[in-house]
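In: give me a model of this one.
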Amino acid sequence: MLYIFRIAHLLYRLRVPLLPWVLKVFNRVVVSVSLPPSVKVGRNVVFGYQGLGIVVHRQAVLGNDIVIAPNVVIGGRGQPGAPVIGDNVLIGAGACILGPVTIGRNAKIGANAVVMSDVPPGVTVVGVPARIVSRA
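Out: Down below sits the predicted model:
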């Protein structure tokens, strides 16, 4: 799944028409992950269960060493901008990160949390809406 995305992203950067989006649709149908080729994905990003049910906004930025559990939404809220996820972040199953928010380094997002505002580095957030429950 991630290999197909990397090829699609390379073709997108090279401005190859149509083929990146065909690969995106292939990933969507076969693996059930929506990861557009325009997303910036860092090194060592792990998609739980091969990305099952994960949806990522086309302008999102994912840092390095991130673990994303199944059924996570990293998306917009109908306004300009998309989430920026820092390095070494853990995102629990079913979490929603919505709008132009920034998730700081070493943060943890609990399962089914709904994040609609910035998360400082090194904290754990849970709940709807997400709130800080511990600091590193």
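
In: going forward, measure contacts between C-alpha atoms and count neighbours the same way
Out: Fine.

In: how about the nearest residue to A82, chain neighbours excluded?
Out: The shortest distance from A82 to any residue other than its chain neighbours is 4.3 Å, reached at P100 (C-alpha to C-alpha, 6 or more residues apart in numbering).

In: what about that neighbour, how many neighbours?
Out: 20 (other C-alpha atoms under 10 Å).

In: show me the helices in this protein, by range?
Out: Using DSSP state H, the helices of the chain run over 2-13, 19-30.

In: distance to N112 and mean neighbour count for these - can I get that in TSV?
Out: Output for the helices of the chain, formatted as TSV (distance: least, C-alpha to C-alpha, whole Å; neighbours: other C-alpha atoms under 10 Å):
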stretch	distance to N112	mean neighbour count
helix 2-13	24	17
helix 19-30	22	17
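
In: compare with the first, here's sequence two:
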Amino acid sequence: MALRYSIDIPLTVKIAGGLSMPHGGPIVINQKAIIGRNCSIHPCTLIGGVRGKGAPVIGDKVFIGHGAKVLGNVHVADYTFICPNTVVVKDTEEGTTLTGIPARLLDRKGKEHCQIQMGVD
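Out: Down below sits the predicted model:
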């Protein structure tokens, strides 16, 4: 899949199901990452570990926008909406919208944004 679609997902990545990559790659996911149910990952995204510090755990129904980076031993809570080009390096709270480098809270409407963008309940 990596050569044809520019999506690099090692076989060791744990994916709960319902993963959506609506526009293809490039997308790179760390071999130790965990991805929850019904997430949406857009192009130019990196879900990367930091050597010796672990890899990201992505909760359920998380939207990861174009060009976003989730780095290190962080937990992205359920219904987190990560805006395009955002860099997440700290744990998130459920139902939040994040933007910026490094990520900062934009609002607490993450669940609403996820529902609109992904059609999840």
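
In: looking for the alignment partner of the residue nearest to A82 of structure 1 in structure 2.
Out: The alignment partner of P100 of structure 1 in structure 2, by TM-score structural alignment, is N73.

In: likewise R28 of structure 1?
Out: Aligned counterpart of R28 of structure 1 in structure 2: A2 (TM-score structural alignment).

In: my guess is that match contacts P10, does it?
Out: No - if you go by C-alpha atoms under 8 Å, A2 of structure 2 and P10 don't touch, sitting 9.5 Å apart.

In: find residues that contact each of those two.
Out: In terms of C-alpha atoms under 8 Å, 6 or more residues apart in numbering, A2 of structure 2 and P10 are not both contacted by any residue.

In: report the buried residues of the top helix by length along structure 2.
Out: In structure 2, assigned by DSSP H, the helix with the most residues is helix 110-118. Within helix 110-118 of structure 2, the residues that count as buried by 16 or more other C-alpha atoms under 10 Å are 110-115, 118.

In: where do the strands of structure 2 begin and end?
Out: Counting by DSSP state E, structure 2 has strands at residues 7-8, 14-15, 27-29, 34-35, 40-41, 45-48, 57-58, 63-64, 69-71, 75-76, 81-82, 87-88, 97-99, 104-107.

In: contacts for the last one next, please.
Out: In other words, strand 104-107 of structure 2. By C-alpha under 8 Å, 6+ apart, strand 104-107 of structure 2 touches 96-99.

In: in CSV, list the residues you listed along with distance to C83 of structure 2.
Out: Putting those into CSV (distance: C-alpha to C-alpha, whole Å) gives the following:
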residue, distance to C83 of structure 2
T96, 11
T97, 7
L98, 6
T99, 5
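
In: as CSV, those with neighbour count would be great.
Out: Listed next are the contacts of strand 104-107 of structure 2 as CSV, based on neighbours: other C-alpha atoms under 10 Å:
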residue, neighbour count
T96, 24
T97, 25
L98, 26
T99, 20
